[in-house]
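Peer 1: sharing a sequence plus its predicted fold:
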Amino acid sequence: MFDAARPLLLATLLPLLFAACGKAPAPAEEVRPVRYTVVGDDAAQPSERFAGEIRARQETKLGFRVAGKVVEKLVNAGEHVKKGQAIARLDAHDYALDLSAKRAQLAAAEHDLAQKEADLRRYQELLAKNFISQAQVDQQRNAVSAARAQLTAARASADASSNQTGYATLTAVADGIVTDISAEPGLVVSAGQPVATLAADGAREAAIAVPENKLTALRTAKSFTVTLWAANKHYTGHLRELAGAADPATRTYAARIALDNPDDAVKLGMTTSVGLPNANAGEQIRLPLTALLDEQGKHYVWVIDPASRKVGRKPVSVAAVGTDWVAVSGGIVRGQQVVTAGVHLLRDGQRVSLLKESAA
């Protein structure tokens, strides 16, 4: 009976034995998700960048034209004012008293002149009747001329005193923003002492400090790239002003780069980065710093084949490095897809899946 069951048992076990002796199935190919960027036409990176801030082209230090004690501050720093708007006031009591005295002197001079002119008319009538001499008439005529001169002086003195009273109020010389004010009530100021800074509306500029070895490049550059740190927006600009001497403390030259196309995103005091154009900018590519792979002193980037979705390592030369960007040349061209994250986890020929594109 056992012999009769043997063929059936062998038929059952043989397929299992052959399956156990066969090769194991190949493991599934690893597909690694990566972030990437497409190298665009705006990838050229300036060779030099200088930190600066946005300033108004016209910045005026405001001060009272007379001395006195501040009794009223009418605006705060950061407020927008109109031309002629009052910013602060001094105690004008003493100037008002002086104006009253000068006006009284003016009234006295007017009455004195009127009296002298009336006397001259009477003298002329007496001369016609031969009651007085011509010399007396001439003497009275000189008295009239002196009284008229005194009236002119009294009027000018009164006008000057009126101006002094008006100078006790500090007003804006143009429409703009008060960027700084130190005229607090109780402060005693001298004539001409700056107590406020007014940034006039209109043109905006980037103020930078340039080392002496970059002066030639700055003067010869036709345009500049101005980048706002907060908004990550880019503008073009041109050199408007360059200091003739270096700052004695920093040994750098102050320069102003006028923005050609500012918009509402440009605010006073914003941090900005000004880039000098690079002679080889057309050959350089700007990438996120995370796209760069460093191995044994050499630099590479991973380029994605759009057809096979596989990556290949390409050698590049680093031209410039910023806080979050790198300018490279060689190995890649515009329009290619470059991995921007996880570059140390890839290998040549590895298949990848594409996540959201990152900004270059």
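Peer 2: All right, it came through fine.
Peer 1: rest of the way, CA atoms for contacts and neighbours
Peer 2: OK.
Peer 1: could you give the number of residues near Asp201?
Peer 2: Other residues near Asp201 come to 17 when the count uses other CA atoms under 10 Å.
Peer 1: what's the following helix or strand after the lengthiest helix in the chain?
Peer 2: In the chain, taking DSSP state H as the definition, the longest helix is helix 93-128. Note on helix 93-128: by DSSP states H and E, the next helix or strand toward the C-terminus is helix 134-166.
Peer 1: show me what whichever helix or strand comes after that following helix is in contact with.
Peer 2: Per DSSP H and E, the first helix or strand lying C-terminal to helix 134-166 is strand 169-171. Strand 169-171 is touched from outside by Leu62, Gly63, Phe64, Lys83, Gly84, Gln85, Ala86, Ile87, Ala88, Arg89, Leu90, with contacts defined as CA atoms under 8 Å, 6 or more residues apart in numbering.
Peer 1: likewise for stretch 255-264?
Peer 2: With CA under 8 Å, 6+ apart as the test, stretch 255-264 has contacts from 203-210, 224, 226, 235-243.
Peer 1: how about the strands of the stretch 151-300 of the chain, start to end?
Peer 2: For the stretch 151-300 of the chain, the strands defined by DSSP state E, counting those that start in this stretch occupy 169-171, 176-181, 188-189, 194-200, 204-210, 224-228, 234-242, 253-259, 271-276, 285-288, 293-295, 298-305.
Peer 1: pasting the second one now:
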Amino acid sequence: MNKYVLGVWLTLLVGGCNSPDGTLPPATATETKAAKVTSVAVQVIEPQELQEQLTLPGSLEAWEDLVLSAEIDGPVRWIGPQEGDRLKQGEVILKIDPDTRQASLDRARAECDLRRNTRDRFKTLLDEKLVSPQEYEDASCAYEVAAAELRQAQVAIEQSSLNSPVAGVLDRLLVDRGEHVSAGTPVASVVQVDRLKVVLDVPEKDVAYLHAGERVQVVQATINGPQEAGVAGELIHLAYKADPVTRTYQAKIAVDNAEGRLRPGMIVRVEAVRRDLPGAIAVPLYALVEQGGRKVAYVAENGVARLREVTTGAVIGDQVLIEAGLAAGERLLVKGQHLVTDGGAIAVAGD
């Protein structure tokens, strides 16, 4: 081989090892750097004993909210308690013309006593045949009439005093002393507040979970400040017929208010147990990832992340029920789950 042929051959050999532009070919990704590994944290999925809560808004009402009316005509002569005062059952609130009613009672009592004595005297005379049976009968009838008038006067004196039918609070006085009222005129408003009732509307989807006699928790709604402690209540009524407009069922809950913390008209929340969930699979809300309109989760499996499409249920606190897609014992990614892909390499903290 002459020198010319040898030179051409070496030139071709060198040129074939270079790229068309005369540079060396690049190295592969595995040769330049190792595959990307994402650091994650996991939580082992374990069955839990959970309770799904039902929370509904309601309003407090007085157990009894009474507007008391005058039973007789006359001027208001006396008013005892003032607005806001506590009342005992049967306590006198005001009196309407008691002097006139008392005078009528005294006159009726005296007349009744006179007619009774006359009847008794005529009875003795009849036994001695000194009066006729008709005269005795007339005396007896006169006594009966006088006795009826006495009973009427006694009723009138009772009606002249307006008494509270329940233990409660005198919320409003609707008349002043000296004012003339007629029978049927509203004169006072009394509310019973040592026991209250919550009125609320229950949606159709929740009716099946509530039953009369069930114990619930009533919590005063607050906008600012610390949350007030709840009080126990009892469901006493749940309507069988839905409201035709709202399609909800009215419920009433009895609440003990002996301490006087609650007032009629307040807005409250009613918390009840919707259902018990033994052996439930629930995961933190933040562990789920939104992908294309679906919810997914990632689990650690042999050093890689595996995608699981999940079906979610109710949210309980900061956890969500998993109805399908995850199983007990799997290692759920709770940190770094937004940075991984299905089959991507991961490094689990603590492993």
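Peer 2: Great, that's in hand. As the structure is a prediction and not an experimental result, all values here were calculated from the model.
Peer 1: what TM-score do we get after superposing?
Peer 2: After superposition, the two chains reach a TM-score of 0.56 (TM-score structural alignment, normalised by the length of structure 2), with 293 aligned residues with a CA RMSD of 5.7 Å.
Peer 1: circling back: I'd like the strands of the stretch 151-300 of structure 1 written out as TSV, with distance to Ala158 of structure 1 and mean neighbour count added.
Peer 2: Below are the strands of the stretch 151-300 of structure 1 laid out as TSV (distance: least, CA to CA, whole Å; neighbours: other CA atoms under 10 Å):
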stretch	distance to Ala158 of structure 1	mean neighbour count
strand 169-171	18	21
strand 176-181	32	20
strand 188-189	24	16
strand 194-200	27	21
strand 204-210	43	24
strand 224-228	53	23
strand 234-242	44	17
strand 253-259	45	22
strand 271-276	50	21
strand 285-288	69	24
strand 293-295	80	14
strand 298-305	80	20
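Peer 1: residues in contact with the corresponding residue of structure 1 for Asp201 of structure 2?
Peer 2: With TM-score structural alignment as the criterion, Asp201 of structure 2 lines up with Ala209 in structure 1. Applying CA under 8 Å, 6+ apart, we find Ala209 of structure 1 in contact with Phe50, Ala51, Gly52, Thr252, Tyr253, Ala254, Ala255.
Peer 1: burial of Glu184 of structure 1, as a residue count?
Peer 2: Neighbour tally, Glu184 of structure 1, other CA under 10 Å: 16.
Peer 1: so who does it touch?
Peer 2: By CA under 8 Å, 6+ apart, the contact list for Glu184 of structure 1 reads Val70, Val71, Glu72, Lys73.
Peer 1: which ones among these map onto helices?
Peer 2: Reading helices off the contacts of Glu184 of structure 1, I find no matches (DSSP H).
Peer 1: most neighbours out of these, which is it?
Peer 2: Going by other CA under 10 Å, Val70 tops the contacts of Glu184 of structure 1 with 21 neighbours.
Peer 1: quick one, what contacts it?
Peer 2: Val70 of structure 1 makes contacts with Ala88, Arg89, Leu90, Asp91, Ala183, Glu184, Pro185, Gly186, Leu187, Val188, Val189, as judged by CA under 8 Å, 6+ apart.
Peer 1: how far away is the last one from Glu30 of structure 1?
Peer 2: What that stands for is Val189 of structure 1. Shown here: Val189 of structure 1 relative to Glu30 of structure 1, a distance of 76 Å by CA to CA, to the nearest Å.
Peer 1: so what does Asp138 of structure 1 match up with in structure 2?
Peer 2: Checking TM-score structural alignment: Asp138 of structure 1 goes with Pro133.
Peer 1: can you tell me the closest non-neighbouring residue to the match of Asp201 of structure 2?
Peer 2: Nearest-residue entry for Ala209 of structure 1: Ala254, 4.7 Å, with adjacent residues in sequence omitted and distances by CA to CA, 6 or more residues apart in numbering.
Peer 1: swap in Ser39 of structure 2?
Peer 2: Ala347 (4.7 Å).
Peer 1: for the one you found, what are its contacts?
Peer 2: So Ala347 of structure 2 contacts Val37, Thr38, Ser39, Val40, Gly303 (CA under 8 Å, 6+ apart).
Peer 1: do the same with Ala319 of structure 1
Peer 2: Ser47, Gln284, Val326, Ala327, Val328, Ser329.
Peer 1: please apply the same query to Ala191 of structure 1.
Peer 2: Ala191 of structure 1 makes contact with Gly63, Phe64, Arg65, Val66, Ala67, according to CA under 8 Å, 6+ apart.
Peer 1: most neighbours, which of the residues you listed?
Peer 2: That'd be Phe64 among the contacts of Ala191 of structure 1, by other CA under 10 Å, with 24 neighbours.
Peer 1: how about it, what's its match in structure 2?
Peer 2: Aligned counterpart of Phe64 of structure 1 in structure 2: Leu68 (TM-score structural alignment).
Peer 1: I'd say that match and Ser189 touch.
Peer 2: Yes: the pair Leu68 of structure 2 / Ser189 is scored as a contact, 6.0 Å apart, by CA atoms under 8 Å.
Peer 1: can you find the partner of the residue nearest to Ala209 of structure 1 in structure 2?
Peer 2: Using TM-score structural alignment, Ala254 of structure 1 pairs with Gln250 in structure 2.
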